[in-house]
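# following is a predicted model, sequence given first.
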Amino acid sequence: MPPSDFVVSERVSAVRATVVHHQGGPEQLTFGEWATPAPGPGEVLIDVAAAGVNFHDIDQRIGLFPRDLPYVPGLECSGTVAAVGAGVTGVAVGDLVASLVFGPTGSYAEQVVVSVDSVVPVIDGVSAEQAAAVLLQGLSAHYLTGSCYPVSPGETVLVHAAAGGLGRLLTQVARLRGARVIGTVSTAEKEEVARAAGAHEVIRYTEVDFAAAARELTGGKGVDVIYDGVGHDTIDGDLAALRSRGTIVLYGQTSGPITSIDMRAGKPGSPRLVMPMIPDYIATREELMGRADDLFAWVRDGAITVHIGQKYPLAEASVAHADLEKRASTGKLLLIP
């Protein structure tokens, strides 16, 4: 095996990847070749085994979070270290790792170069697919329930989209922290999924007013905290479902951006709104490693279950995006090069 400071040649190679050349619908995801450079100092080249699909990828594709075109999307992956740049420590060629991907080339590719500061070793007992499926959403569930609003035993948590990939993990982690979890879902099938994830109560928001139902389930008090990745369609109901001095953690806006909040609609007083971004809660390698250590240990020990809803060939990333946008899946979606 090459030493840990092994460096491949400076030759730029072409790999197969899914590329966005124009902003728009899923059809803008095209499969072709993309140049992958050798890793420079402090960088790692990964042979991608699996890449996670996230709503943020869709938001970038449609232009909600614009970036320079063309680009390869994807924020997370797992795979084997193929080469490392000078000065890299902590990982070596041949290691199974998972990584956040914030560079110009995302994870929808056969290979990707990332900063070693974004890479974490995958422990024994956790597979490559599990690692890719849990990394970004699992880290998010960790800081959302541990830092944005530190959930305490006995508190009541409301999780929107509790049958989705992050919703399932939020439900499980909030239960680990001792909370009572109320989930919202759209269908009877998704209610079963949310209950299987550990939700104590489930509200079908397509059939009842979720805010009124949440207040009824809390004896009129309201919930302590709401984890909301939906945004536009739920924010007014969040205010009505919240207890006095409760907290809304708004971590996504899948139903569209919130352009205004009518505070008069809120029944409780003095609500607190937190709008977290992952770089602020994984600001250092030490913070990343600490959260990842907890996360992978939970997976290995069976404390949380990673549900992979669907796996797609890398060339079918457009199908994966369409399915995610239509809410046609539950659990995590993966692309397999």
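Structure received. Nothing here was measured: the structure is a model prediction, and the numbers come from that model.
# switch to C-alpha atoms for all contacts and neighbour counts from now on
OK.
# show me what the strand ranked longest in the chain is packed against.
Longest strand of the chain, by residue count under DSSP state E: strand 43-53. With contacts taken as 3 or more C-alpha pairs under 8 Å, 6 or more residues apart in numbering; DSSP states H and E, strand 43-53 sits against strand 76-84, strand 111-115, helix 128-143, strand 332-336.
# quick one: contacts of the last one?
It refers to strand 332-336. 49-54, 108, 129, 132-133, 164-165, 307-314, 316-317, 320 (C-alpha atoms under 8 Å, 6 or more residues apart in numbering).
# drop anything exposed from these.
49-54, 108, 129, 132-133, 164-165, 307-308, 311-312, 314, 316-317, 320 (16 or more other C-alpha atoms under 10 Å).
# returning to that earlier point: mind checking which of the helices and strands packed on strand 43-53 is nearest residue 219?
Distance to residue 219, taken as C-alpha to C-alpha, is lowest for helix 128-143 among the helices and strands packed on strand 43-53, at 27.0 Å.
# which residues of this structure fall in helices?
For the chain, the helices defined by DSSP state H cover 55-62, 128-143, 165-176, 188-197, 210-217, 235-241, 278-281, 285-301, 317-325.
# list the contacts of residue 82.
44, 45, 46, 47, 93, 94.
# repeat that for residue 61.
Residue 61 neighbours (C-alpha under 8 Å, 6+ apart): 20, 22, 23, 24, 25, 26, 28.
# spit out the contact partners of the residue lying closest to residue 200 once chain neighbours are set aside.
For residue 200, ignoring the flanking residues on the chain, the nearest one in space by C-alpha to C-alpha, 6 or more residues apart in numbering is residue 181 at 5.4 Å. Taking C-alpha under 8 Å, 6+ apart, we find residue 181 in contact with 156, 157, 158, 159, 171, 174, 175, 198, 199, 200, 201.
# let's have the residues you listed in JSON lines, adding distance to residue 334 and neighbour count.
Shown next, in JSON lines, are these (distance: C-alpha to C-alpha, whole Å; neighbours: other C-alpha atoms under 10 Å):
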{"residue": "156", "distance to residue 334": "31", "neighbour count": "25"}
{"residue": "157", "distance to residue 334": "28", "neighbour count": "28"}
{"residue": "158", "distance to residue 334": "27", "neighbour count": "32"}
{"residue": "159", "distance to residue 334": "23", "neighbour count": "27"}
{"residue": "171", "distance to residue 334": "21", "neighbour count": "32"}
{"residue": "174", "distance to residue 334": "24", "neighbour count": "29"}
{"residue": "175", "distance to residue 334": "26", "neighbour count": "24"}
{"residue": "198", "distance to residue 334": "23", "neighbour count": "24"}
{"residue": "199", "distance to residue 334": "24", "neighbour count": "28"}
{"residue": "200", "distance to residue 334": "28", "neighbour count": "16"}
{"residue": "201", "distance to residue 334": "29", "neighbour count": "16"}
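# alright, now check it against this:
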Amino acid sequence: MVKAVQIQQFGGPEVMQIVDLPVGPVQAGQVRIRHHAVGVNYIDVYHRTGLYPNDLPLGLGMEAAGEVLEVGQGVEHLQVGDRVAYASGPIGSYTQERVMPAQNVCRLPKEISYESGAAMMLKGLTAQYLLKKCKPVEGLEPGDYVLFHAAAGGVGLIACQWAKLLGLQFIATAGSDEKCALALANGARYAINYRKDNFVERVREITGGKGVKVVYDSVGKDTWDGSLDCLQAFGLMVTFGNASGPVPAFAPALLAAKGSLYVTRQTLFAHTTSRERTQAMADDLFAVVASGAVKIHVEQRFTLDDVQQAHRQLEARQTIGSTILLP
């Protein structure tokens, strides 16, 4: 039996309870992992509230790092004792140990700590597909302007650094001067405090009225209209989260009126449908982290017992960088 977080109903942080659960046997294609650190992400809130519905009772969490304790038949890329990290289903990483499908479990290089591994997989792989795979029809080249909302969060701080490495003119938004300063310190070329300034007007000033080629937006409802107004003709709107609520329905003609725009709503898990694809993305992420070009900011640490407080701070936008649980 191991300690785990489980919900019996959808709702606020108070529905998360600590329970004792059996780990279960390791079947073919699976591995058993002892977690050293567990990542906390906004998608966990969506699962907890039922915005992304799942059957109950439900564990939470999509990301962790730890040590392989047992390997099932047919698993060839992992061995007992390997340091590993993952960001994938099934949901339920908020636990001390678990059995996982081996497909999306990746070896963690020795240069990267368990805490960084748990904090970087979902966020780092998200930044990877955003910057490398979500490109406008006219492409992304060094010197191009992009806008990234919530840039002082876990995904945002990785994206700031990676975008600088790629030579992009990265415009960050955040909700405080402190968070803006953090984004600038991590490679953003410009930062806008959206609580003080109209980010649409500032983007137009920064780009000389032209607008940006891409907007990366995990905020959702509150920034949607303004984000479209920041795009240049044939620009790409990438929505990948709903921190302020889901984006409302809109008429496709709106995209024509605002400059023949493109819109995409992608998820990480569409990009990690095979071990080969997952490993290639992870290798790209591991390389920039191991080189020191991208640093992982673990700013909040909670015990498993304090998971409710971790979610309260996350939803209140009181966190900076990444948050982890230490089981």
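Structure received. Just so it is clear, the model here is predicted, and its values are computed rather than measured.
# related to what we said a few turns ago, trace the residue nearest to residue 200 of structure 1 over to structure 2, please.
Residue 181 of structure 1 maps onto residue 170 of structure 2 when the alignment is built from TM-score structural alignment.
# wait, residue 115 of structure 2 sits on residue 35?
No: the criterion here is C-alpha atoms under 8 Å, and residue 115 of structure 2 misses it with residue 35 at 10.2 Å.
# the most centrally placed residue in structure 1: what's it in contact with?
Nearest to the geometric centre of structure 1 sits residue 137, at 2.9 Å (C-alpha atoms, centre = their mean). By C-alpha under 8 Å, 6+ apart, the residues touching residue 137 of structure 1 are 165, 166, 169.
# what about the aligned partner of the last one in structure 2, distance to residue 123 of structure 2?
Okay, so that is residue 169 of structure 1. Under the alignment (TM-score structural alignment), residue 169 of structure 1 pairs with residue 158 in structure 2. As judged by C-alpha to C-alpha, to the nearest Å, residue 158 of structure 2 and residue 123 of structure 2 stand 8 Å apart.
# same thing with residue 132 of structure 2?
14 Å.
# in stretch 90-107 of structure 1, what's buried?
Buried residues in stretch 90-107 of structure 1, counted by 16+ other C-alpha under 10 Å: 91-93, 96-107.
# quick one on the thing from earlier: any idea how many residues pack against the match of residue 169 of structure 1?
31 (other C-alpha atoms under 10 Å).
# thinking again about what came up before, who wins for proximity to residue 226 of structure 1 among the helices of structure 1?
helix 235-241 (7.0 Å).
# now do the same contact list for the closest residue to residue 166 of structure 2 other than its chain neighbours.
Sequence neighbours aside, residue 142 is the residue nearest to residue 166 of structure 2 in space, at 6.3 Å (criterion: C-alpha to C-alpha, 6+ apart). Contact analysis of residue 142 of structure 2 by C-alpha under 8 Å, 6+ apart lists 166, 167, 168, 169.
# the third one reaches residue 139, doesn't it?
This points to residue 168 of structure 2. No: Residue 168 of structure 2 lies out of contact with residue 139 (C-alpha under 8 Å); the separation is 12.0 Å.
# looking at the two, which one has more neighbours?
Set residue 168 of structure 2 next to residue 139 and count neighbours by other C-alpha under 10 Å: residue 168 wins out with 21 against 11.
# right, and the match of residue 169 of structure 1 touches residue 124 too?
Yes: if you go by C-alpha under 8 Å, residue 158 of structure 2 and residue 124 touch, sitting 6.4 Å apart.
# after alignment, which residue of structure 2 pairs with residue 249 of structure 1?
So, by TM-score structural alignment, residue 249 of structure 1 is matched to residue 238.
# same question for residue 296 of structure 1.
Using TM-score structural alignment, the equivalent of residue 296 of structure 1 in structure 2 is residue 286.
# next: residue 43 of structure 1.
Looking across to structure 2 (by TM-score structural alignment), residue 43 of structure 1 lines up with residue 30.
# so how far is residue 224 of structure 2 from the closest residue to that match other than its chain neighbours?
Nearest non-adjacent residue to residue 30 of structure 2, counting by C-alpha to C-alpha, 6+ apart: residue 101, 4.3 Å away. Going from residue 101 of structure 2 to residue 224 of structure 2 by C-alpha to C-alpha gives 36 Å.
# ok, average deviation of the longest strand of structure 1 from structure 2?
If you overlay the two and look at strand 43-53 of structure 1, the average distance to its match in structure 2 is 0.4 Å (mean C-alpha distance after the TM-score superposition for structure 1).
# check contacts around the residue opposite residue 83 of structure 2 in structure 1 once aligned.
Superposed on structure 1 with TM-score structural alignment, residue 83 of structure 2 falls opposite residue 96. By C-alpha under 8 Å, 6+ apart, residue 96 of structure 1 lies in contact with 78, 79, 80, 81, 121, 122, 128.
# which of those residues sits closest to residue 278 of structure 1?
Nearest to residue 278 of structure 1 among these, with distances taken as C-alpha to C-alpha, is residue 78, at 18.4 Å.
# just tell me what that closest one corresponds to in structure 2.
Match for residue 78 of structure 1 (TM-score structural alignment): residue 65.
# these two touch, right, its match and residue 117?
Yes: assessed by C-alpha under 8 Å, residue 65 of structure 2 is found in contact with residue 117 at 5.6 Å.
# between the two, point out the one with more neighbours.
residue 65 (31 against 28).
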